[in-house]
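Peer 1: using only what follows, build the 3D model:
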Amino acid sequence: MLTIVHIVGFKPDERAWMESAFGRSVASVVFVDDDEALLASVPSGPGHCLIASADVDGAATLRLVRELRKRGVTLPVIVLGPHTAFRTAIDIARLEATDFLERPVSVRQLRAAVHRACMDSR
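Peer 2: Below you'll find the model as predicted:
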């Protein structure tokens, strides 16, 4: 099965790191500029997953996941956030996000989370 990783937000250097981290382990990496763009064209189907950041504004990430679930979208969501975002991690889990990874995240952790997310969405 092909894996397509959609990434919303993040700084250019973080995007470059994630793209290189996945290398050939996924079919493609798609960068989405903001939440509105993602919601306008929500990816779906097996093999798709979303990575979002809770570093700058955990509340915005919660709103995004809440809106996806409200629309009935079961897209696996992996949230990256600081180790101090314990409350955000709990709230994200309650919204049925797939995973919450504390920064710093290794290439191995990121790949494993995407693999689990895409396998669980089958």
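Peer 1: every contact and neighbour count from this point should use C-alpha atoms.
Peer 2: Noted.
Peer 1: now the residue most central in space within the chain, what's its secondary structure?
Peer 2: For the chain, residue 51 is the residue whose C-alpha lies nearest the centre (C-alpha atoms, centre = their mean; 1.5 Å). On the three-state scheme (DSSP: H, G, I helix; E, B strand; the rest coil), residue 51 is labelled strand.
Peer 1: which SSE is immediately downstream of the helix or strand encompassing residue 69?
Peer 2: Taking DSSP states H and E as the definition, residue 69 sits inside helix 58-70. Note on helix 58-70: by DSSP H and E, the next helix or strand toward the C-terminus is strand 77-81.
Peer 1: show me where the protein has its helices.
Peer 2: When assigned using DSSP state H, the helices of the chain occupy the ranges 12-22, 35-40, 58-70, 86-94, 107-120.
Peer 1: is it possible to get TSV of those helices that adds mean neighbour count and distance to residue 78?
Peer 2: Written out in TSV, the entries for the helices of the chain read as follows (neighbours: other C-alpha atoms under 10 Å; distance: least, C-alpha to C-alpha, whole Å):
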stretch	mean neighbour count	distance to residue 78
helix 12-22	14	13
helix 35-40	13	14
helix 58-70	18	10
helix 86-94	16	9
helix 107-120	17	7
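Peer 1: now the second one, please; I'll put the structures next to each other:
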Amino acid sequence: MSEQQSAAPDQYIHIVDDDEALRDSLVWLLESSGHRVRAYESAEAFLADFNLAMTGCLVLDVRMPGMSGLELFEELRRRHCSLPVIFITGHGDVPMAVSAVKKGAVDFIEKPFSERDMLDLIAECLAAEQASRGRRQLEAETVRRLTQLTQREREVLDLIIAGKLNKQIADVLGISIKTVEVHRARVMEKMEANSLAELVQNVLAADAGHGR
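Peer 2: Take a look at the predicted model:
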């Protein structure tokens, strides 16, 4: 997959680096590879522009005057930022970058780095961010669909999730198997599930995501 193919139309690579020469060279490399880029000379400048609707990924220098890259990373985690983060690091900063990866950063790349290595890492981050965003959207949509179920339909759904058969559901709820089948069909329709496996997977994922 090429870099151009890996980026969705609304994804941006956000570069935060106080080194103007490196910043400019990264902008040129990424834009010439078909990416949309936004560059910032400091962590403070990025924070002033930051919002949770940002998509894409963040390329962040570990050491900068004022707020460091690691401090910015910690602040973004506090703000529940979901952007994948790649750290740019000098040799002496590798231990700090490794620590950041353990705390949730995607990876780090050591200067001097090759253009190919950077592009490959960017492509991985963009693909991961797009997939993660898709999962969050599906979870939110599943939660919305759950609110459309009647109390009885939700009871039937909970028993389906628990692995109960129609006869067992009928016994638990004190209704006929035929009535269970009607409720089950309505649950499938309202949840827009094409199969029982899809229904169970979506509901379990939504419950897990909602509890984060």
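Peer 1: thinking again about what came up before, turn the helices of the first structure into a markdown table, columns for distance to residue 76 of the first structure.
Peer 2: Shown next, in a markdown table, are the helices of the first structure (distance: least, C-alpha to C-alpha, whole Å):
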| stretch | distance to residue 76 of the first structure |
| --- | --- |
| helix 12-22 | 17 |
| helix 35-40 | 14 |
| helix 58-70 | 10 |
| helix 86-94 | 12 |
| helix 107-120 | 6 |
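Peer 1: among those, which is nearest residue 6 of the first structure?
Peer 2: Comparing the helices of the first structure against residue 6 of the first structure with C-alpha to C-alpha, the closest turns out to be helix 35-40 (8.9 Å).
Peer 1: okay, that closest one sits on what stretch of the second structure?
Peer 2: Under the alignment (TM-score structural alignment), helix 35-40 of the first structure falls on residues 43-48 in the second structure.
Peer 1: do the same with stretch 94-108 of the first structure
Peer 2: Stretch 94-108 of the first structure lines up with residues 102-116 of the second structure when matched by TM-score structural alignment.
Peer 1: just to revisit the earlier point, tell me which of the helices of the first structure lies nearest to residue 29 of the first structure.
Peer 2: In terms of C-alpha to C-alpha, the element of the helices of the first structure nearest to residue 29 of the first structure is helix 12-22, at 6.5 Å.
Peer 1: which secondary structure elements does the closest one contact?
Peer 2: Helices and strands touching helix 12-22 of the first structure, as assessed by 3 or more C-alpha pairs under 8 Å, 6 or more residues apart in numbering; DSSP states H and E, comprise helix 107-120.
Peer 1: any idea how far the helix it packs on is from the middle of the chain?
Peer 2: Taking C-alpha atoms, centre = their mean, to the nearest Å, one finds the center of helix 107-120 of the first structure at 10 Å from the center of the full chain.
Peer 1: now the angle between strand 77-81 and it, please.
Peer 2: Taking axes from the mean of the first three to the mean of the last three C-alpha atoms, to 10 degrees, helix 107-120 of the first structure and strand 77-81 form an angle of 160 degrees between their directions.
Peer 1: check the mean deviation of helix 107-120 of the first structure from the second structure.
Peer 2: Between helix 107-120 of the first structure and its aligned partner residues in the second structure, the average distance after superposition works out to 0.8 Å, using mean C-alpha distance after the TM-score superposition for the first structure.
Peer 1: tell me which strands and helices that helix is in contact with?
Peer 2: Packing partners of helix 107-120 of the first structure (3+ C-alpha pairs under 8 Å, 6+ apart): helix 12-22, strand 48-53, strand 77-81.
Peer 1: next, format those as CSV and append distance to residue 5 of the first structure.
Peer 2: CSV is the format used below for those (distance: least, C-alpha to C-alpha, whole Å):
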stretch, distance to residue 5 of the first structure
helix 12-22, 9
strand 48-53, 5
strand 77-81, 10
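Peer 1: nearest to residue 3 of the first structure, out of those?
Peer 2: Checking these against residue 3 of the first structure by C-alpha to C-alpha gives strand 48-53 as the closest, at 5.9 Å.
Peer 1: off-centre distance for the closest one?
Peer 2: The chain centroid and the centroid of strand 48-53 of the first structure are separated by 2 Å under C-alpha atoms, centre = their mean.
Peer 1: contacts for that strand next, please.
Peer 2: Applying C-alpha atoms under 8 Å, 6 or more residues apart in numbering, the external contacts of strand 48-53 of the first structure come out as 3-10, 61, 75-81, 114, 117-118.
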